[in-house]
Structures are given as structure tokens and as C-alpha cells.
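*Asks:* Structural data only, the sequence is not supplied:
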């Protein structure tokens, strides 16, 4: 049995396989509203056979956006566009997920594909909005970022309630899975990390205090969701910086998340800085983040998702067979090959007559593929895809 194509259930949602399209910021929304680009973007991944397709980090408030191009669900009018995306994803047999987020001290920046820098006077003249971000403390993320305003206790309550309201709108839009973004230096992760949180009240200092607000948000969102709706959390398992958040902290935190009803921890890393620092301990390579998913899965006894340069079907399958994670999250490889899941099924010999492909495609491929096979040729193009991606 190929584990990559085994079904798996979380609460009332069953995924047809273990392949997940990670949330990837496209920064292409219009005033928080999704556009036709998003329908095409997400629809192709669902047609490509992934079991779960994530809509990118979606802001819980206008001033929680990372950029002016972030989608949002901070008002009811934004539900309909998301509902259309959900319909497209589900129409192709995938399940639909959404990651909800507050940018915190990394907010009010230019779109990544335009430089990911502070907005210039010219940007503002062209209609881009700028604002002062908020965070746990008045410490800028890095050079070129604004100094955030520390959130008051009333401000914390407002952010928590915004997450709850956004999660409820996501359910109304039809999403099967909700994920809280607690990684990459955004608001909730910045409360966790001693690189960003210098508070002296009950939300700063000790590990227990730094976990307090993210856990309050988790508890409130879990209570607002239907019992059958899974709740995932993406974390940065380590900051990759001495004196920052470490894997041991993530294990403690993941145990707390499980107690609150979280169903899976999506294990990324990094994305957080302090002035003058670099991710000095970071060494990228195929599967470089998988060990964190493995440790959390076993030591916190919670399902995990592995992410990070997982390119080939054989490698993805081995991660699952070795019990290192429960789901495989893929990002850039999916951009390169949106049909990665179907190519993986072909690689493992699971599509003898292309039955896993959309029927509109299958008959074309079967005719073409039969001729190739008759000549002893292979349809497995994954090695070519892998080499090109590297």
C-alpha cells in the first residue's frame, strides 16, 4: 500500500490522500477581496490531485495584513469570493483549507514580488495604504520595518475576537479545515519568541507567559468552530537563532495545543529575526524541517505535517512510511508542477489507465500513454521535474 495515497481523517473530514498544497502568499487581492487570479491559482492544484488545498494566509483584520495584496475575511462581503474558491477546489475532488493570520510587526510592507520592503512615497501616491503595525513589544522585525505599537490588553482581546470572527466566516464560506498561522514572525509567533516578546506582564517573560496569548486565541477559535471542523496550527519549530524559540519549546507548546483540541501541527521553521541577527543555524536541504515534525509527532503525541524541499514521491512516501509525519505539505514544487500528485500516482503505478486524472483529461492521456507504453517508453517525468526544480 502506498501510504502517500492512503486516506486520512481529521474529525469529520476525510482526505483522499496525504498530499497538501501549502499556503503560499500571492499578494494579489484587491482591498482584501480575492480576484479571478485566485480561482485559477487554487483550481489548478485541486485538478492536480492534492488531497487538501490551502488558501494562503488570510488576514483577520485590515491592519493585520502583511501587505496591501493580502486577502482577508475581516468583513462579511469577503465571504462570497472565498466561497467561489471553495466551490472550485471541491468540484475537483480536493478538500479546501484556509490559513488565517495577523501580520503583527511584519505588517504594512510592500508585496513580496515587488521587493517586500517598506512602502515608499511613490507606492502611497499610487494608492497603497500604509499604517503602523502592532506587536507584543515595540521592537521592529528588522531593518526597513516599522517599530510596532505594543498591544494593550484591550487590543489583545480585539485580535482574539478578530480571529474568532474570521474563523466563523471561513466556515460559512465552506472551508473544511481552518489553520492558525503561528509561524514566520507574524503576530502569534512573535508572542512565543523571546526575540520579539519583551513584555513584563502576564503575556511575556516565561515560556508559560509567552504561550498565553496564542493559546487564548486557539481556545477561542476551537470553541467557535463546529466540532466536525479540524483545526490545524502552523508553527515555526525553531527560530534558527541562538536565544530564540527552540524545538523543545515547540514540543511543550504542541502538547498544549493538543489539549485545546488542535488536530495537527504543521511544522515549518524560521521567519523571525531580531535587529542585527541572521538565521545562523539554518542549513537548507531536502527535508531539512522533517526532523521537527518527527519529534513533535512522537514527543507531543499529535499528528504533524512535514514541509520543506520535499520534491520526489519516493522521499515523501519514505517520510510517511517511517512514521515521521502524517501529511506532506508542498509549496514551490507545486508551483512548478501543479499536477505533482497525479504524476506521483503514475510514478507508483496507481493510474494504469489514468483513472485518477480528471475524466476530461484521462481519455486523451490513455490514448497517448498507451502508444508510449507500447514502445517501451515511460510517462514518469518526475526525475526531469526534480532536476529542473533543483
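*Replies:* Structure's in. What do you need? Everything quoted here is computed from the prediction, not taken from an experiment.
*Asks:* From here on, just use CA atoms for contacts and neighbour counts.
*Replies:* Will do.
*Asks:* measure residue 170 to residue 73 for me?
*Replies:* Distance of residue 170 to residue 73, given as C-alpha to C-alpha, to the nearest Å: 7 Å.
*Asks:* cool, and residue 8?
*Replies:* 28 Å.
*Asks:* swap in residue 286?
*Replies:* Going from residue 286 to residue 73 by C-alpha to C-alpha gives 34 Å.
*Asks:* May I see the buried residues of stretch 226-236?
*Replies:* Buried positions in stretch 226-236, judged by neighbour count with 16 or more other C-alpha atoms under 10 Å: 229, 230, 231, 232, 233, 234, 235, 236.
*Asks:* Turn the residues you listed into TSV, columns for distance to residue 310 and secondary structure.
*Replies:* Shown next, in TSV, are the buried residues of stretch 226-236 (distance: C-alpha to C-alpha, whole Å; DSSP: H, G, I helix; E, B strand; the rest coil):
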residue	distance to residue 310	secondary structure
229	27	coil
230	24	coil
231	24	strand
232	20	strand
233	20	strand
234	17	strand
235	18	strand
236	17	strand
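*Asks:* now, among those, which is nearest to residue 291?
*Replies:* Nearest to residue 291, judged by C-alpha to C-alpha, of the buried residues of stretch 226-236 is residue 236 at 12.8 Å.
*Asks:* Tell me who's in contact with that closest one.
*Replies:* Contact analysis of residue 236 by C-alpha atoms under 8 Å, 6 or more residues apart in numbering lists 182, 183, 184, 189, 267, 268, 269, 270, 271.
*Asks:* and if you look at residue 139?
*Replies:* 147, 148, 196.
*Asks:* which one of those is nearest residue 84?
*Replies:* residue 148 (35.0 Å).
*Asks:* coming back round to it: of residue 286 and residue 73, who's got more company?
*Replies:* A count of neighbours by other C-alpha atoms under 10 Å puts residue 73 above the other of residue 286 and residue 73, at 28 against 13.
*Asks:* gap between the more buried one and residue 173?
*Replies:* The gap separating residue 73 from residue 173 is 10 Å, by C-alpha to C-alpha.
*Asks:* Find the residues that touch each one of the two.
*Replies:* residue 79.
*Asks:* For burial, what's the neighbour tally of the closest residue to residue 61 other than its chain neighbours?
*Replies:* Among residues not flanking residue 61 along the chain, residue 74 sits closest, at 5.0 Å (C-alpha to C-alpha, 6 or more residues apart in numbering). Residue 74: 21 surrounding residues under other C-alpha under 10 Å.
*Asks:* wait, doesn't residue 74 sit right on residue 164?
*Replies:* No: with contact defined as C-alpha atoms under 8 Å, residue 74 and residue 164 do not form a contacting pair (10.2 Å).
*Asks:* ok, second structure coming up, stack it against the first:
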């Protein structure tokens, strides 16, 4: 195999089935380790690695926004150890759509090679690669987190460190907070160009060999900020009513779906609630909540979206949120139930503080007692069809193999390791 036409050839023995696959599928195999097919792509299990910003790209010069050998290690290691899909961090579709000067981008053909190198590495060890296409909107041009800590405060990335504080955009001229740039309201031409930029970035991702596209519609970034009346106070067809506030997002989804092959899965990450419902500001202006997320979710499958990645928060500095185990999973389950009741085929992914084997199993299968009570009547009540694991995979890249061991599932290990999950059954993990 070769990573590209000019590269030195390399050899990696094929692990078959891919790492993290159940060696034998039976009625007792947990749903977590049953394959999931979405369009033309089959995932060997239901454990995906969530996109996480690494702020490790060049901020200027010919390598600006390009993935590096760091990303090969960061994304390749979980794929090697059984994550069926790893997703590249929020990747800007325009230069001013980066969160920080050190973010990844896919607005230029020169950036395709870095993504292709990661795709080759992930595919070589049996995994699938996704990419999260994004635009930071009014949360753009900030310094990377560690630079903010070094300076004693978070802050705006000024031009001398590669920032663009005078070219930050949003649906309206409303700051995220006093420590962020003041955005200018996007013109309709800005909106049209940004929609085209999402589609162009998707085409580049296809050329790079990516298997899945995810659109970042969460955490107060551009797509997310358009749907909320707290950040979108436009008076044209892109603001005001629910239908107007989601218009930009719908147009981006349509453009990206048309730009990618019919067999490629399309995911959408959503802020399911801003956690602002009880605030005085929301009582005055309104906010984005679970009810609107359900309404929006019911529109997605007909638009060509295959999975809704359910997250929350990030659109307002005064949000009231207390993260705890499964704090977003319940919302994912609520959305999933509503979709099933409406006969919508959209799959749902749960994310956020998923750390334990039994916890992961129950999310995609339902609690043991619920399964036993309901199976004969209506089947189990899962809360999601897949889980997305973030920081836990940073702490434990072997988390998938560890979960399989704890659930008593024999799974395929990387061929180079010289042993299998069955070998480890008598070991302590």
C-alpha cells in the first residue's frame, strides 16, 4: 500500500475482521458490538470517536490549516484499537471560519493531502474516517486554549498571531461574550458564499478518501448561532420565525448532500438545548430548546442526513448547565423516541461523559430490566443507535477493547498484537 502516489510504499498486514469486531455474532452479543450499516458504509461496532479540536495546525504559510503527523497518531491510535469511526476535529470551510489560527481547514486543495494521509492510515488499520466540517462564526479568531492560559486570560487572536478580528461574522452583530470579537452581520452574499464553501470542502473530503461527513451545527458556532433567537436577530428571510432561522442550515445540508456520493453517510451535530430556557433573556427573546430540536430533527432524513449527533450548549455565555454522567443521553433518547413515533429513519448518536462499559451498553440497547420486560411486547428502549466517545478515548485509546472485555465479548484485536480478546479473558484488564 502507499499513502499517495509520490510516497514511499508501505506494508501493513490486514486485520480481518477489523479491530473491535465481534469475532462471533450471536443473540447474546451486545448491540454495542453489532455492526451498523449506514448507506454504503458498514461500521464494525457502534463506538465512534467524537471530533475534538487539537489546535495543532500551522497558523500561517503553505501548511496553514493542514493536518500533520500529530493527527496521524491522534486519530490512528483509536482506529487501531477498535473505534469503528474516528472523526477529524472541526475543520473550517473558510479561513475566517476557524476557531483559532491553529485550527484545521479544508478551504484549499493544498489541504487535501493532509486529510488523505490520515485517511490512508486509518483505513490501513481497519477503521473508517469522518470529518466534521465547520464554521466558527462569532466564536472565531480566538487564541488556542493553552495560549490563553499562558497570557492569564482567554482572548482574541490578533493579526500578529495570525488572527482576523476584523473579519469575524455571524447571523447578527452580537458578541458571544466580552472576551470575543464583535462579529459583523453576514450579508446574503456572505451566506451564499459560505454555503458554497461547505459544499466545496465536502468535495475535497471525498477526494481525500473520507468515509463520513459531519456538519457542525452545535456549540454556538455559525450553524448553531443561526437557529437561536438569542444570536440571530435578523429581519430578513434568515431570521425571525423557526422556518427562517433554520433556512441557512437547511441550505447547507442540501448543498453538501448534493456534493457527496449517494452512498456516503451524512451526520449532523446539534445543540439540542442552549440551557437558557429559565433565563430572563430567553423569556424575553426565546431560545433554542429540545422541542425545536425535535421539530428540526424530523426534517433531516428527507434532506439526506443519516445520523443526528446530539450535543448541547455553547451558544450563550450565561447558559445554566451542570454536566454529569448521561446528561445529554436522556435528550438523545427523547429525540430518538419522537423520531420513531413519527416514522422517521434518522439514526441518533449520543455523546457526553460516556465512560463505562455497562453505561455504553445500556445507551444503545436499553437497561437490562427494561429489555426483559419489554422485549415480548415492544422491544427494548435504546436511547441512541451509536455512541460518540471523546475525552475517554484520549485517556484510554484502548477503551473499545477494554469495554469488550468487561462485557464478555470476544473481539478482534490488531493482527500485529499477536493475540485476541479470547486470549485476554483470563487476564485482568
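*Replies:* Cool, the structure landed. Keep in mind that what you see is a predicted model, and the values were worked out from it rather than measured.
*Asks:* sorry, back to before: shared neighbours of residue 170 and residue 73 of structure 1, anything?
*Replies:* Common neighbours of residue 170 of structure 1 and residue 73, using C-alpha under 8 Å, 6+ apart, are residue 79.
*Asks:* what do we get in structure 2 for the residue nearest to residue 61 of structure 1?
*Replies:* Counting by TM-score structural alignment, residue 74 of structure 1 corresponds to residue 107 in structure 2.
*Asks:* show me what contacts that match?
*Replies:* So residue 107 of structure 2 contacts 92, 93, 94, 95, 197, 200, 201 (C-alpha under 8 Å, 6+ apart).
*Asks:* And for residue 165 of structure 1?
*Replies:* Going by C-alpha under 8 Å, 6+ apart, residue 165 of structure 1 touches 60, 74.
*Asks:* Equivalent analysis for residue 96 of structure 2, please.
*Replies:* Listed by C-alpha under 8 Å, 6+ apart, the contact set of residue 96 of structure 2 reads 135, 136, 140, 141, 164, 167, 168.
*Asks:* for the contacts of residue 139 of structure 1, which one is nearest residue 340 of structure 1?
*Replies:* Using C-alpha to C-alpha, residue 196 is the member of the contacts of residue 139 of structure 1 that sits closest to residue 340 of structure 1, with 37.5 Å.
*Asks:* If we ignore the residues flanking it in sequence, what's nearest the counterpart of the closest one in structure 2?
*Replies:* Aligned by TM-score structural alignment, residue 196 of structure 1 pairs with residue 231 of structure 2. Nearest residue to residue 231 of structure 2, sequence neighbours excluded (C-alpha to C-alpha, 6+ apart): residue 225, at 5.5 Å.
*Asks:* again, but for residue 37 of structure 1
*Replies:* Distances taken as C-alpha to C-alpha, 6+ apart place residue 28 nearest to residue 37 of structure 1, at 7.7 Å, with adjacent residues excluded.
*Asks:* With residue 202 of structure 1 instead?
*Replies:* Distances taken as C-alpha to C-alpha, 6+ apart put residue 209 closest to residue 202 of structure 1, at 5.5 Å, once the chain neighbours are dropped.
*Asks:* now swap in residue 29 of structure 1 and tell me
*Replies:* residue 69 (4.6 Å).
*Asks:* pretty sure that neighbour is in contact with residue 38, am I right?
*Replies:* No: with contact defined as C-alpha under 8 Å, residue 69 of structure 1 does not reach residue 38; the gap is 11.9 Å.
*Asks:* Would you mind confirming that residue 347 of structure 2 is in contact with residue 387?
*Replies:* No: contact status for residue 347 of structure 2 versus residue 387: not in contact, 11.1 Å apart, counting by C-alpha under 8 Å.
*Asks:* Looking at the two, which is more packed in?
*Replies:* Counted by other C-alpha under 10 Å, residue 347 of structure 2 and residue 387 do not tie: residue 387 has more neighbours, with 27 against 19.
*Asks:* Next, the aligned residue in structure 1 for that one: secondary structure please.
*Replies:* Superposed on structure 1 with TM-score structural alignment, residue 387 of structure 2 falls opposite residue 328. The three-state label given to residue 328 of structure 1 by DSSP: H, G, I helix; E, B strand; the rest coil is strand.
*Asks:* where along structure 1 do the strands fall?
*Replies:* Using DSSP state E, the strands of structure 1 run over 8-10, 13-15, 19-21, 52-59, 95-101, 134-135, 149-150, 177-182, 231-236, 264-268, 303-307, 327-330.
*Asks:* and of those, who's closest to residue 117 of structure 1?
*Replies:* In terms of C-alpha to C-alpha, the element of the strands of structure 1 nearest to residue 117 of structure 1 is strand 134-135, at 17.3 Å.
*Asks:* average offset between the closest one and structure 2?
*Replies:* Averaged over the aligned pairs, strand 134-135 of structure 1 sits 0.3 Å from structure 2 after superposition, using mean C-alpha distance after the TM-score superposition for structure 1.
*Asks:* who touches that strand?
*Replies:* Contacts of strand 134-135 of structure 1 (C-alpha under 8 Å, 6+ apart): 104, 105, 148, 149, 150, 151, 187, 190, 191.
*Asks:* run the last query once more with 7 Å
*Replies:* Around strand 134-135 of structure 1, the neighbours that count as contacts under C-alpha atoms under 7 Å, 6 or more residues apart in numbering are 104, 105, 148, 149, 150, 151, 187.
*Asks:* Throw together a PyMOL command that grabs the buried residues out of the residues you listed.
*Replies:* Only the buried members of the contacts of strand 134-135 of structure 1 end up in this PyMOL selection, burial being decided by 16+ other C-alpha under 10 Å:
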select buried, resi 104+105+148+149+150+151+187
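*Asks:* Which two of the contacts of strand 134-135 of structure 1 have the greatest separation?
*Replies:* Greatest spacing in the contacts of strand 134-135 of structure 1, by C-alpha to C-alpha: 149 and 187 (11.9 Å).
*Asks:* Out of the strands of structure 1, flag the one nearest residue 371 of structure 1.
*Replies:* strand 19-21 (29.5 Å).
*Asks:* what range in structure 2 does the closest one sit on?
*Replies:* Mapped onto structure 2 using TM-score structural alignment, strand 19-21 of structure 1 spans residues 47-49.
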